[in-house]
Each structure stands twice: as C-alpha cells, then as structure tokens.
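Peer 1: predicted model, plus sequence, below.
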Amino acid sequence: MSSTISANVDNGTAMKLKRVAAMENRSVSNAVSSAITVFVDLPKEIRDFLLELNAQDDHETIGKLGREMMAAAARVRLEKATADLAGEQRFGGPENGSREIDMMEEATALTRIATRRT
C-alpha cells in the first residue's frame, strides 16, 4: 500500500530534483520516493549532519562524503562478490589449483558489471 505525501521545497531544490530525475530517466515522484526511503533509514545523527551541511551550503564536504560513500560501497560490493564466489567453490580448491588472486579478479569483474547496472 502506498501513501501520497506532499512537501514544499525552494525553487533551487525543485530545479535540482527535476534535473536529477531527468538525468536518471525517472519521474520526479520516483526520485522523491527513493530519496525519502534512503533518508528515513539513516541514523538521526547522519540526517542531522547532512541537513546541517546543506544549510551551510558546504558542497565541498558533501562531495567528499559522497566520494567516501562510493568507495565504501565499492568495498562492500567487492566483499559480497568475493563471498559469493567462495560460496560457489569455483576457485581455490586443490582440484583446480586456483589462487586467491583469481578469485579476487573474478570478484572485481563482477563488481564492475554490477556497478554498470546501477
């Protein structure tokens, strides 16, 4: 079940939202829904900090945090892909003589594929 929610934003934010939605081939409603879903699941301290940075117009820090979050997301994806490959037991056993580097290379390739899909 879904609910309709109304929100007021300033003109600058509305324009940014429309640009983001257009760049991602999404409706404005879908972009807002996704933003709300992510925002409400963040810890309150993080939400407050992000809102504080936005109020201070601190785009440099916001950009730095974004880059650090992308790096963390890439590490998590790599770890998940590595664990998935290990679970398949396609690498590393005495029967195939594969090395750990083979598994890491495959995990990296799978991570790149997953990143392109998002």
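Peer 2: Alright, I've got the coordinates.

Peer 1: from here on, contacts and neighbour counts on C-alpha atoms
Peer 2: OK.

Peer 1: longest helix in the protein, please.
Peer 2: Scanning the chain for the longest helix, with DSSP state H as the assignment, gives helix 59-88.

Peer 1: what comes up buried for the helix or strand containing S33?
Peer 2: Per DSSP states H and E: S33 is located in helix 28-41. When burial is assessed from 16 or more other CA atoms under 10 Å, helix 28-41 yields the following buried residues: V28, A31, V32.

Peer 1: what sits against the second one?
Peer 2: Think A31. L17, V20, A21 (CA atoms under 8 Å, 6 or more residues apart in numbering).

Peer 1: M104: which of these is nearest?
Peer 2: For M104, the nearest member of the contacts of A31 is V20. The distance, counting by CA to CA, is 34.1 Å.

Peer 1: state the distance from that closest one to I36.
Peer 2: Taking CA to CA, to the nearest Å as the measure, V20 falls 15 Å from I36.

Peer 1: quick one on the thing from earlier: buried set for the helix or strand just after the helix holding S33?
Peer 2: Toward the C-terminus, helix 28-41 is succeeded by helix 44-55 as the next helix or strand (DSSP H and E). When neighbours are counted by 16+ other CA under 10 Å, the buried residues of helix 44-55 are found to be L50.

Peer 1: put this next to the first one:
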Amino acid sequence: MENRSVSNAVSSAITVFVGLPKGVRDFLLELNAENDEDTIVRLGREMMAAAARLRLEKATDALASEHRFGGPDDASSEIDIMEEATVLARAATHRT
C-alpha cells in the first residue's frame, strides 16, 4: 500500500472516488458489482495511458515555456525528422 497507513489509503481513495463525476462513479460501481475484471483492468490501463499523455503534455508545455530548446533557426526539416524516425524504428526492430 505504498508505505501508507490503511486510514490514509482509505481517505485518499474516498477523496478520489467522490471527486469523480457521478456517471463514472456509477459505472465503476456497476463493474464491481458484476465482477467484470476484464473491463476493470482494461479501463485501468486506458486511464493510466490517459494520465501518461496528460503528464507528457504538461511536461512539454513546461519545457516549452522555458525557451531553452532551440528556436526558429534550430527547427529540423521534415527529412531530418523522417531520417531520425527510421533510425529509431530500425533500432527497435533489432532489439526484439
């Protein structure tokens, strides 16, 4: 339980659950009542993917606001990007 007391874990869970829109809460309760483990797991994965995308967007915005990476003169051409993507794809193919 991530080194937290049971009461802290329960308190956090209640806070998060109550903060969800009613429709989401009702759907989660319905899935739980039906013991629909597959859908619960799939929904959990999709939520984690969405959370990762949001974190990436926030981090990207934070980095962009610092203006530390390049400028208009440092922009890569479309060919440069395609070549780099090809190198990365080939490297990934050879790892598997």
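Peer 2: Thanks, I have the structure now. Just so it is clear, the structure is predicted and the values come from calculations on it, not from any experiment.

Peer 1: quick one: TM-score?
Peer 2: Once superposed, chain against chain, the TM-score is 0.74 (TM-score structural alignment, normalised by the length of the second structure); 77 aligned residues with a CA RMSD of 1.6 Å.

Peer 1: picking up where we left off before, any chance of the buried residues of helix 28-41 of the first structure in CSV with distance to T61 of the first structure as columns?
Peer 2: What follows is these, written out as CSV (distance: CA to CA, whole Å):
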residue, distance to T61 of the first structure
V28, 26
A31, 23
V32, 23
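
Peer 1: between these, which is closest to R90 of the first structure?
Peer 2: Checking the buried residues of helix 28-41 of the first structure one by one against R90 of the first structure (CA to CA), the nearest turns out to be A31, at 39.1 Å.

Peer 1: mind checking what secondary structure G92 of the first structure has?
Peer 2: Secondary structure of G92 of the first structure, reduced to three states by DSSP: H, G, I helix; E, B strand; the rest coil: coil.

Peer 1: what do we get in the first structure for V6 of the second structure?
Peer 2: Residue-level alignment of V6 of the second structure against the first structure, with TM-score structural alignment as criterion, gives V28.

Peer 1: with D36 of the second structure instead?
Peer 2: Aligned counterpart of D36 of the second structure in the first structure: D58 (TM-score structural alignment).

Peer 1: ok, now how distant is that match from K16 of the first structure?
Peer 2: D58 of the first structure is 16 Å from K16 of the first structure, where distance means CA to CA.

Peer 1: now do P94 of the first structure
Peer 2: For P94 of the first structure, the distance to K16 of the first structure - CA to CA - is 55 Å.

Peer 1: so who does L78 of the first structure touch?
Peer 2: By CA under 8 Å, 6+ apart, the contact set of L78 of the first structure is A107, T108, T111.

Peer 1: what's the helix or strand for the second one?
Peer 2: This means T108 of the first structure. Under the criterion DSSP H and E, the helix or strand holding T108 of the first structure is helix 100-117.

Peer 1: the nearest residue to N54 of the first structure once chain neighbours are set aside and F49 of the first structure: what is the separation?
Peer 2: With sequence-adjacent residues excluded and distances taken as CA to CA, 6 or more residues apart in numbering, N54 of the first structure is closest to I62, at 7.9 Å. Computed with CA to CA, the distance linking I62 of the first structure and F49 of the first structure is 10 Å.

Peer 1: cool, and M70 of the first structure?
Peer 2: Distance of M70 of the first structure to F49 of the first structure, given as CA to CA: 18 Å.
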